[in-house]
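Chemist: fold the following for me, if possible:
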Amino acid sequence: MPTAADALALQLVLSDLSTEVIADLVALWRKYSDDPEFAALLLAAFPEIIGPYTQAGALVSAQWYTEQAPDLPYVATPHVDLPAERLSGSVSWALYAPGTATPLERLSGSVKRMIYDASRQTVLHNLQTEYGDPPGGSFDDEPGTRWARYASANACSFCRLMATRGAVYRSKASAERVVGRSIDITNADRRQIAAGYMTRDEALARRATYSSARGARKAGRSVGDRKTGRLRGTRGYGGKYHDHCRCIAVPVRPGTSYEPPDYVEKWEDDYIAATRTVSASGADTGGKSELNAILREMDAIDSRRREGQPADPIEMVDIEVHGRDGAPKSMRVPADSPAARAYTNRNGKGPGAPDPVGKAATRALIGVKTPTQSASPETAGGRGGDKPPADPPTGGKLGAADQPEEPPFAGHTKGYVHPHRAPVWSEAERQQRQRALPVDLQGEQLYQHEIETVERLTDRGEQLEWIPRDDRLPTSDFRWLSREGIEVDTKATKAKYESVGNQLRRSVEKARAARERGSAVRKDNFLVDLGRRQLSPKLEGQLSEYNRRNPENLVQRLWVLSADGRKLTEINLA
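Modeler: Predicted coordinates:
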């Protein structure tokens, strides 16, 4: 098993090689920089200067690779891929690029990166040779080789952030370059992992291929084709480690693990604190601007620490979760995180106490009950007066590996269509996601879009109390404890005024009809969930005019949840 000490040992050797090649470069500069033909001389001499050192870096890395698994017969070989175009391009850039750095400073950064690139290329080439690419073969097989990014204690904020991800890089390109992931896990997958309902490998396997015909068509692919995910971070495809970067790729072979250095735990705390600060400032808009804001805040936290102003420590707690095999797993999470709250809600006790294991124990702790009555969703979300089914259907098409733990909910299995046209979960996933919610549902079964709305709200730190459905009358969905305890009805709709307005009018009319029959029920407060769509200024303006356009179906307060829960906007009703 590779250790942080092993990674540091290799890094020190590469650092020594970098120092030596820079010394040779400085000597050449001092001797010939005043020569009018210096540019041509440097172009000719540079490959001869850098070549022996990159070969040495590759050779020592190959030996290091072999020593990480002395019991295996495989012997690594050095591999260097530094084309002539890259060498000449680095010289031209160093000599003629604008900026305040001197040409020698620029070229010194480039040669250091080339030394480390030779090491990284050797490790990745040998992993590909030994195990194939993608490592481990099919994503349906056992997890293959991965890479971890080892960064020095004084690394820049970008490298610190990347190093906190652990051994998650699954392809040669993703370990060596900042490119699209072969596959990507979602925030919902991370919630499932945190709750112990799946492993990271299971989540990656689920996302490896296109399962939705609509999603495949949008990407120009077919169902069953392997996916290529979005860019990690914001750097362009092919953007390698930056100049002066001393990060190395650590191989994590099948059956082994990697323990990062102790200081990475401090970086994880910095990242959590930075993301919370960025979120509180309203800069969590996703993409490049959000990443840059997080990196700036991580730098600020590190600067304050160096000046003797350490950040307030983030309280961490240990929780016990268990996966599908019933085996308990210990996880360390922030005390105020959704995972910690879910653990407390499930067990009725604070984090740190052991969690019972086994599926029966899980059901007993969470309080999931067998559905008793039938239900059908209102068009595009919300609820009427129905109940979940008493006699769930049998003989479904669920595979053995995807079998739900509870009787299936007919409202999900019988022709359910997601209001946002998102891929529909399996019934097993719907049950798992519902069990992971940090809200007591009092035995009710929720539709997929309702579960997603609760996930998005609780991930934002909102406190909810679920309102049980009524057999005969329409009801709101929950009491919003963090908003004066008001009763709120949720609607999952398209990001169009017509869709939202129709849902609001229909719900208000149903509540009014119930009052005419002697009921006291009211539906005055609404939360509209747009899913991953943004709330446009146009739609916000249209919604602000809703009461003026609908004087017979007024609402008191209206919120819009958008951008996959990153934005919560209260509409200023006219």
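Chemist: for the rest of this, base every contact and every neighbour count on C-alpha atoms.
Modeler: OK.
Chemist: for this structure, what spans make up the strands?
Modeler: In the chain, the segments counted as strands under DSSP state E are 146-150, 177-178, 239-240, 248-252, 316-322, 328-334, 464-466, 478-480, 486-492, 525-529, 557-562, 567-570.
Chemist: hang on, isn't residue 427 packed against residue 411?
Modeler: No - using C-alpha atoms under 8 Å as the test, residue 427 is too far from residue 411 to be in contact (10.2 Å).
Chemist: that older thread, would you format the strands of the chain as TSV with distance to residue 166 and mean neighbour count included?
Modeler: Shown next, in TSV, are the strands of the chain (distance: least, C-alpha to C-alpha, whole Å; neighbours: other C-alpha atoms under 10 Å):
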stretch	distance to residue 166	mean neighbour count
strand 146-150	5	25
strand 177-178	15	18
strand 239-240	18	15
strand 248-252	10	25
strand 316-322	19	20
strand 328-334	15	16
strand 464-466	34	19
strand 478-480	37	18
strand 486-492	36	23
strand 525-529	33	24
strand 557-562	30	21
strand 567-570	29	16
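Chemist: residue 435: which of those is closest?
Modeler: Minimum separation from residue 435 across the strands of the chain (C-alpha to C-alpha) falls at strand 316-322, 12.4 Å.
Chemist: quick one: residues in contact with stretch 7-27.
Modeler: 49-50, 53, 56-57, 60-61, 64, 104, 108, 111-112, 115-116, 150, 246-248, 250 (C-alpha atoms under 8 Å, 6 or more residues apart in numbering).
Chemist: what of stretch 49-69?
Modeler: Counting by C-alpha under 8 Å, 6+ apart, residues outside stretch 49-69 touching it are 1-2, 10, 14, 17-18, 21, 24-25, 74-80, 111, 114-116, 118-119, 121-123, 251.
Chemist: so how far is residue 50 from residue 87?
Modeler: Remark: distance between residue 87 and residue 50 (C-alpha to C-alpha, to the nearest Å) = 9 Å.
Chemist: those two: who's more crowded?
Modeler: Neighbours per residue, other C-alpha atoms under 10 Å: of residue 87 and residue 50, the larger number sits with residue 50, 20 against 17.
Chemist: which residue comes closest to residue 166 once chain neighbours are left out?
Modeler: Spatial nearest neighbour of residue 166, chain neighbours left out: residue 148 (5.3 Å); criterion: C-alpha to C-alpha, 6 or more residues apart in numbering.
Chemist: let's see this one next to it:
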Amino acid sequence: MAVPDWVKLEQHRQDLWHLSNRARRDLRGFLYQVRDLPVAEVRDLLTEVIPDLAGPYLTSSGDLAATWYEDLRQAVSARGTFHVQGQTVGVQRSQSNAVARWAVAPLIDGDTDGVLSRLGGAVQRMIFDSARGVIEGNTRRDPVRVGFQRMARPGCCAFCGMLASRGAVYRTEGSAGGVVGRGSTRTGIDASGRRLAGGVGGGIKARGSAELDHKYHDDCRCIVMPVFVGTELASIAAAEAEQFDQAYQDSREVRRDGAVDVKATLAQWRKDHDVK
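Modeler: Predicted coordinates:
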């Protein structure tokens, strides 16, 4: 009996989380070896270690996403020859440096667990982002009409639920070269609901030729799913997005000028659904 696509989706999420937990284990082992060193020295060591430690997990994450994409493509009998590409980009030195500087702050008070929490969340995001990038990259290259959709978990935070309500984002020439959706092209907020510098508020969906600015926070379990247009999976994915969209509509707060107040909407969503 064939495994349903939704089961494969959740298995993909669990596989990525398993990789993240293994990375956390490696980080824990390293931290407890260096925890008594000066904070500045731990920071410098982390800058060097993070790329080497996280790199193999990012590669595995990308390979998992590429395999999943290939499986889904075969399941929908996509036509034409297409070679799915995996992720080859590792952790950049600038990224490693920024994470290390931010993560060691709790060590000033001797809080090794606090450092591990920060590092674990950051590396988990890298691992999931590697898989997300593979899906997004292949949807852009695939000659078949295919898009991708942010798939959040039930009970996710308000930020993820709001973005999941966008539905499938099509980025191929076969989809008229546009992004499907409504509203502004950015939320203009970060994971905590604060407005980003230069951000644009007033909507969660985009329509036209602008690309959506996807945001993910540390410890976010949202994954990106390829959505092949016209398939049963696409219909199911659309229904999933509609549920999040209904939650958004129920919690939406509008300013006096008629634009959506994103920060207030997130606050109302948290209150309505008792989530973060």
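Chemist: let's have the strands of the first structure in CSV, adding distance to residue 451 of the first structure.
Modeler: Formatted as CSV, the strands of the first structure follow (distance: least, C-alpha to C-alpha, whole Å):
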stretch, distance to residue 451 of the first structure
strand 146-150, 33
strand 177-178, 34
strand 239-240, 38
strand 248-252, 36
strand 316-322, 20
strand 328-334, 22
strand 464-466, 12
strand 478-480, 12
strand 486-492, 11
strand 525-529, 11
strand 557-562, 14
strand 567-570, 17
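Chemist: okay, helices next: where are they in the stretch 451-574 of the first structure?
Modeler: 497-516, 537-544, 546-549 (DSSP state H, counting those that start in this stretch).
Chemist: closest to residue 300 of the first structure out of the ones you listed?
Modeler: helix 537-544 (33.0 Å).
Chemist: and the closest one, which stretch of the second structure?
Modeler: Following TM-score structural alignment, helix 537-544 of the first structure has no partner segment in the second structure.
Chemist: list the helices and strands that helix packs on?
Modeler: Packing partners of helix 537-544 of the first structure (3 or more C-alpha pairs under 8 Å, 6 or more residues apart in numbering; DSSP states H and E): helix 497-516.
Chemist: what range does the helix it packs on cover in the second structure?
Modeler: Following TM-score structural alignment, helix 497-516 of the first structure has no partner segment in the second structure.
Chemist: what does stretch 149-157 of the second structure contact?
Modeler: So stretch 149-157 of the second structure is contacted by 160-161, 163-164, 166-169, 221-227, 237, 270, 273, 275-276 (C-alpha under 8 Å, 6+ apart).
Chemist: can you pull the contacts of residue 264 of the second structure?
Modeler: 252-253.
Chemist: which one, of the strands of the first structure, ends up nearest to residue 41 of the first structure?
Modeler: Residue 41 of the first structure lies closest to strand 239-240 among these, at 27.6 Å (C-alpha to C-alpha).
Chemist: just checking, what packs against that closest one?
Modeler: Strand 239-240 of the first structure packs on strand 177-178, going by 3+ C-alpha pairs under 8 Å, 6+ apart.
Chemist: from residue 125 of the second structure, how far out is residue 162 of the second structure?
Modeler: Taking C-alpha to C-alpha, one finds residue 162 of the second structure at 19 Å from residue 125 of the second structure.
Chemist: repeat for residue 177 of the second structure
Modeler: Distance from residue 177 of the second structure to residue 125 of the second structure, counting by C-alpha to C-alpha: 29 Å.
Chemist: number of nearby residues for residue 108 of the second structure?
Modeler: Residues near residue 108 of the second structure, counting by other C-alpha under 10 Å, number 12.
Chemist: isn't it right next to residue 39, touching?
Modeler: Yes - assessed by C-alpha under 8 Å, residue 108 of the second structure is found in contact with residue 39 at 6.6 Å.
Chemist: neighbours of whatever residue of the first structure lines up with residue 125 of the second structure, how many?
Modeler: Under the alignment (TM-score structural alignment), residue 125 of the second structure pairs with residue 113 in the first structure. Neighbours of residue 113 of the first structure under the rule other C-alpha under 10 Å: 22.
Chemist: follow-up on the earlier one: need the overlap of contacts for residue 427 and residue 411 of the first structure.
Modeler: Common neighbours of residue 427 of the first structure and residue 411 (C-alpha under 8 Å, 6+ apart) do not exist.
Chemist: so which of the strands of the first structure gets nearest residue 365 of the first structure?
Modeler: The nearest among these, by C-alpha to C-alpha, is strand 316-322 at 11.9 Å.
Chemist: which bit of the second structure covers that closest one?
Modeler: Going by TM-score structural alignment: strand 316-322 of the first structure matches no residues.
Chemist: counterpart of residue 186 of the second structure over in the first structure?
Modeler: Counting by TM-score structural alignment, residue 186 of the second structure corresponds to residue 232 in the first structure.
Chemist: surely that match and residue 184 touch.
Modeler: No - using C-alpha under 8 Å as the test, residue 232 of the first structure is too far from residue 184 to be in contact (9.2 Å).
Chemist: which one of the two is surrounded by more residues?
Modeler: Ranked by neighbour count (other C-alpha under 10 Å), residue 232 of the first structure and residue 184 place residue 184 first, with 20 against 17.
Chemist: helices of the stretch 201-350 of the first structure, start to end?
Modeler: 213-218, 263-281, 287-306, 338-347.
Chemist: which residue range of the second structure does the last one align onto?
Modeler: Read it as helix 338-347 of the first structure. Helix 338-347 of the first structure maps onto no residues of the second structure, going by TM-score structural alignment.
Chemist: point out the other helices and strands that that helix packs with.
Modeler: So helix 338-347 of the first structure, by 3+ C-alpha pairs under 8 Å, 6+ apart, packs with helix 187-195, strand 316-322, strand 328-334, helix 359-366.
Chemist: now these as CSV including distance to residue 293 of the first structure?
Modeler: CSV is the format used below for these (distance: least, C-alpha to C-alpha, whole Å):
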stretch, distance to residue 293 of the first structure
helix 187-195, 20
strand 316-322, 24
strand 328-334, 21
helix 359-366, 38
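Chemist: okay then, goodbye and thanks.
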